[in-house]
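Trainee: this is the structure alone, sequence omitted:
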């Protein structure tokens, strides 16, 4: 075949197969038999193998899986993937509605959508082409799973317009695919997946994309993370736009003009939930208007303009066989119920949280009791209550021990605490839990070093503190159970990469009492390097806005220990970074920026800057970007189609800039 004819045939096949994919997997209206589709796909694969230069990024051959990966790269989300606050009953929903109306007035509407039980993902498109797909991760940083997401046939590899934007969706495994997958696993003598959500998540985190391609996953796209330059001003318009671009959205959504209609929608799907071909675990309710969403803003964890109604948890009865005690990294002793295995909300449950001794006494729980259990939020099993009428007289009272089951040190109950605590710093259970925390995602984020591997290494005495992780060798790791050559090399690479983390990751990973991820970042930003934090006084810590007396005392106590000084020196010796690498907070008193110390509101559509980009630039210069206009607002940046915020700013006499003035000041 002549070169030009080959090129044209490849283009024709790519376009044709992408159209057939869309008809089958998005519209559910196939126009050709499967056999004809397969024949055309095999022809395209053969032509692209002979002429690899003709294989484009939107070629449907990507959907069959490509090269096996060594590990997943990290991806920073341009817009954070926040979690949603939960509602569990009608009163929670009406409280949410009241807060919304108090903030933005009575003229509101909501969009209700089915809450798909799957894996949240972010899809980034550059000039209309699918560029990067990532997991949610910790909300700020996820894992690059683009090669696996390309195998989902309902994800368009190229959208209709040459837009650059980011969309969010929920990847899931339909029930039919789940049953088929588990049937095959059982026939091969393998452990079946507990539920479709776990199966979907496991499929998308395979390093071999051919495995993901074989799992028949699907997706519903539910939002634009950044409306970019589309001019769209509401969530419902955004979903319609996504439909027009070839995405698969959930058609069961409904626009509601008040909270009563929202509740009617929820009642409908609570009843009809079993009729769906996929799992849902609730309903998501969102304020429709983007301007009102902006005005409502977000907390650190979740948007104020959306809420997730969670279906009532399924409750089942089973027998409590025993109570197991575990020691956390801070020494807290937590009792866990060991149950007769029972199915709850799609998974087999054998353990349930009992929280503390007071709860056991309050619920009058005895060993051998029949208990009612449920999954809190469809996730964590917990004991709801005891069925005393089923007692036979053979049940036994449970008594918490006086000494730590791991190290035999005396347990204490600190003032104002309900939990018993082991205060022995050399308790092996605490050390193990501390190691698990150190390598976790929000701390040093060492891929491949999960709880099971840490437990093996600790049991074999290959690691006794966090510094030992950086002395691990290939020869030590290759002898561990289920650790092959590739896994070992990937793990050693991940350990090496973690040395370059910014200081806040290490601070959080050290597990200092009362110091969470946010406080760790504040400390790292303020002091800049570990040495200065080690030398800081109680007064130095308290002078920082977000640091209170308890945290300051915990920091001073921690860094006074000789063992801690030695540990930090050892970490430095093996090359772990001890400095802050992120942007320094602006010293408002010394800054000459026009934005420093000012409260600024962005409204309307910006032409040259994405909303999030403008926000980051302003904050880097010491400004605070707010979601609502008030008397405390210093400046409003008004783009095209600015709405109620602009009107309110004019009424209050607040300074108003257009985008050109903003860019001029940002570049000055």
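Mentor: Nice, I can see it. None of the values given here were measured: they were computed from a predicted structure.

Trainee: C-alpha from now on. contacts and neighbour counts both.
Mentor: Fine.

Trainee: which other residues reach the helix or strand containing residue 566?
Mentor: Applying DSSP states H and E as the criterion places residue 566 in helix 562-573. For helix 562-573, contacts defined as Cα atoms under 8 Å, 6 or more residues apart in numbering pick out 467, 558, 559, 578.

Trainee: how far off centre is that helix?
Mentor: Remark: helix 562-573 is offset 32 Å from the chain centroid, using Cα atoms, centre = their mean, to the nearest Å.

Trainee: how about it: buried residues?
Mentor: Buried residues in helix 562-573, defined by neighbour count with 16 or more other Cα atoms under 10 Å: 568, 569, 570, 571.

Trainee: ok, and here's another one to check against it:
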């Protein structure tokens, strides 16, 4: 199709990459690394040919995932960028090209761990906070969780660490920890170490998670200490940090030797790695190299060839997702690869099945390197059994029999029947999940049982379940039933953002839900009434996503669901923390355009009641200020409340930043009309 409009393919790839990235950071990836990287490469090539078609929300410029809004936002003093990649097939050429850009410079080579990136900030030697990478600019504070589940995390740096020190690195779940936890909890095993690491940091009760064996280890790979210039990454090992193996060498040949050694040692590691990082060792040289839009110029990630094992493809099953997408999964003779035993693997879509030439009964190669999920890469070399057979691509839904429709260049298969049993069950499980209603005590097994018995058909049915109903089941006593129902009752306060996630609309995941709330939509009904054109006008929402949302809400059964949820008292309105910050029209005060840092306990001047710091910061932003988490040379005001520590005020005085009492700030807020 040489005459096809490239705009359509660009929009399709961009929407898919955004959705896949959000799935990955939510711990529920649907495609393997190879599929994701191939889509990125295709989009990069199309945009090079058609730069005028670059989407406003270009996924190639994105880092990580946007903060969920559930925790205090932390704006990073320096962006936490991703790294440009060198593929396994291009290793030597890519390394030589990188080394030639910086002739004579020593290069640092370290293993690239596959976990969760964290920023750990100390002030005058004491731990101030721990934050996730988030979208690279703003992360979320996870200090309490990190202290609970990373038992070896240093809380003090000791002597010679004055001022602000930021340590960056990767939290991982060791393979030995992962195996021990699953052996102790066969009823609720963890899927893989990477997902387990991310999920552990988000536990509602991290202390209980740690007690149950869900503990992590943090490896430091970067330190920024403007006032402690002798503090190095290697030196962090003497201050209680785990530091990955570091080699500093010169020249491409030496770098390639170190990478080969890292690859050879991979099976002996107690943690997953998905590559090696090569970067300028000198901090000044690294800073001078600068950044691209989403990657530093002074570092590159060299991907390792995926670990590969041979096994037999017993069958190909076709599974129906919550949005109706029908995807193939390989049913395998169990094989140990990439640190875990694999009995099933993704095949992404029907075009991948055809392109990789896999057939049922044949010997195939299974890969799992830094990939969160294993995948079948193709037939194993050598003779194949005589009784292999072609994979049968379904024409009708394997659950309900509805004729499937093909969508996109990948010809992905979709069941359009919202009453499809498999699709309905997956939607119920998705609605109850952490990202949506967050029904903590409601497990997928019980959802499947209640669906099978006709108790659950739509998400609204959750809210009609009684403890008496549940106690009729074996293994569901009074305490368990009460916790089950209380968990459902608490979820009624979910709000617009979580509800949008819970609906499971194709292409519209957490990032889209947050953008719609920030755009000023106040309820599900307002979004349902909007046209595709109205939705596409929202910043960073493209036409494919907008059309998907509009088509979803145009269905009569969806309107019935929304009405039923309302009847049960479920909040489908935007919550205060998800609303856009509106700068007051008359906000001509010293706060307008200022960068502010808040420290100490904030008390309302009229009521004397304590005000949560995020609520106070929101008022400051409504008055036109920009908030930051730590004092720097760019800070305009340090606003102090009660019981202020000495470190931030001392730093403000040193940098000649104005220190303002909260009473003065409340006065400015009153003048701006936002208090």
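Mentor: Noted; the coordinates are in hand. For clarity, every value in this text was computed on a predicted model and none was experimentally measured.

Trainee: equivalent range in structure 2 for the helix holding residue 566 of structure 1?
Mentor: The alignment of helix 562-573 of structure 1 onto structure 2 (TM-score structural alignment) covers residues 556-567.

Trainee: identify, from the buried residues of helix 562-573 of structure 1, the entry nearest to residue 454 of structure 1.
Mentor: Residue 454 of structure 1 has its nearest neighbour among the buried residues of helix 562-573 of structure 1 in residue 571, at 18.2 Å by Cα to Cα.

Trainee: for the closest one, give its distance to residue 530 of structure 1.
Mentor: Separation of residue 571 of structure 1 from residue 530 of structure 1 (Cα to Cα, to the nearest Å): 11 Å.

Trainee: and what of residue 167 of structure 1?
Mentor: Between residue 167 of structure 1 and residue 530 of structure 1 the computed distance is 38 Å (Cα to Cα).

Trainee: ok, now residue 410 of structure 1?
Mentor: Distance, residue 410 of structure 1 to residue 530 of structure 1, by Cα to Cα: 34 Å.

Trainee: surely residue 40 of structure 2 touches residue 17?
Mentor: Yes. Using Cα atoms under 8 Å, residue 40 of structure 2 is in contact with residue 17, at 7.4 Å.

Trainee: these two: which is more packed in?
Mentor: residue 17 (21 against 18; other Cα atoms under 10 Å).

Trainee: what's that one aligned with over in structure 1?
Mentor: In structure 1, no residue is matched to residue 17 of structure 2 (TM-score structural alignment).

Trainee: residue 17 of structure 2 contacts residue 41, doesn't it?
Mentor: No. If you go by Cα under 8 Å, residue 17 of structure 2 and residue 41 don't touch, sitting 11.1 Å apart.

Trainee: one step back: chain center to the following helix or strand past the helix holding residue 566 of structure 1, what's the gap?
Mentor: The helix or strand immediately downstream of helix 562-573 of structure 1 is strand 599-603, counting by DSSP H and E. Centroid displacement of strand 599-603 of structure 1 relative to its chain, using Cα atoms, centre = their mean, is 27 Å.

Trainee: please apply the same query to stretch 142-149 of structure 1.
Mentor: Per Cα atoms, centre = their mean, the centroid offset for stretch 142-149 of structure 1 relative to its chain is 14 Å.

Trainee: quick one on the thing from earlier: looking at residue 410 and residue 530 of structure 1, which is more packed in?
Mentor: residue 530 (21 against 15).

Trainee: list the contacts for the more buried one?
Mentor: 503, 524, 578, 579.

Trainee: have a look at how far, on average, the match of helix 562-573 of structure 1 is from structure 1.
Mentor: Here the mean offset of stretch 556-567 of structure 2 against structure 1 after fitting is 2.4 Å, by mean Cα distance after the TM-score superposition for structure 1.

Trainee: what about the aligned residue in structure 2 for residue 439 of structure 1, distance to residue 324 of structure 2?
Mentor: Under the alignment (TM-score structural alignment), residue 439 of structure 1 maps onto residue 432 of structure 2. Computed as Cα to Cα, the residue 432 of structure 2 to residue 324 of structure 2 distance reads 18 Å.

Trainee: spatially nearest residue to the equivalent of residue 336 of structure 2 over in structure 1 (excluding sequence neighbours)?
Mentor: In structure 1, the residue paired with residue 336 of structure 2 according to TM-score structural alignment is residue 343. Closest residue to residue 343 of structure 1 apart from its sequence neighbours, by Cα to Cα, 6 or more residues apart in numbering: residue 349 at 6.0 Å.

Trainee: what number of residues lie near that neighbour?
Mentor: Neighbour tally, residue 349 of structure 1, other Cα under 10 Å: 20.

Trainee: surely it is in a strand?
Mentor: Yes. According to DSSP: H, G, I helix; E, B strand; the rest coil, residue 349 of structure 1 belongs to a strand.

Trainee: got the contact list for residue 258 of structure 1?
Mentor: By Cα under 8 Å, 6+ apart, the residues touching residue 258 of structure 1 are 108, 109, 110.

Trainee: I'd like to know how far it sits from residue 176 of structure 1.
Mentor: For residue 258 of structure 1, the distance to residue 176 of structure 1 (Cα to Cα) stands at 36 Å.

Trainee: what of residue 553 of structure 1?
Mentor: With distances taken as Cα to Cα, residue 553 of structure 1 is found 56 Å from residue 176 of structure 1.

Trainee: more crowded one of the two?
Mentor: residue 553 (18 against 12).

Trainee: distance check, the counterpart of the more buried one in structure 2 against residue 531 of structure 2.
Mentor: Using TM-score structural alignment, the partner of residue 553 of structure 1 in structure 2 is residue 547. Counting by Cα to Cα, the gap between residue 547 of structure 2 and residue 531 of structure 2 amounts to 8 Å.

Trainee: then residue 446 of structure 2?
Mentor: Distance of residue 446 of structure 2 to residue 531 of structure 2, computed by Cα to Cα: 38 Å.
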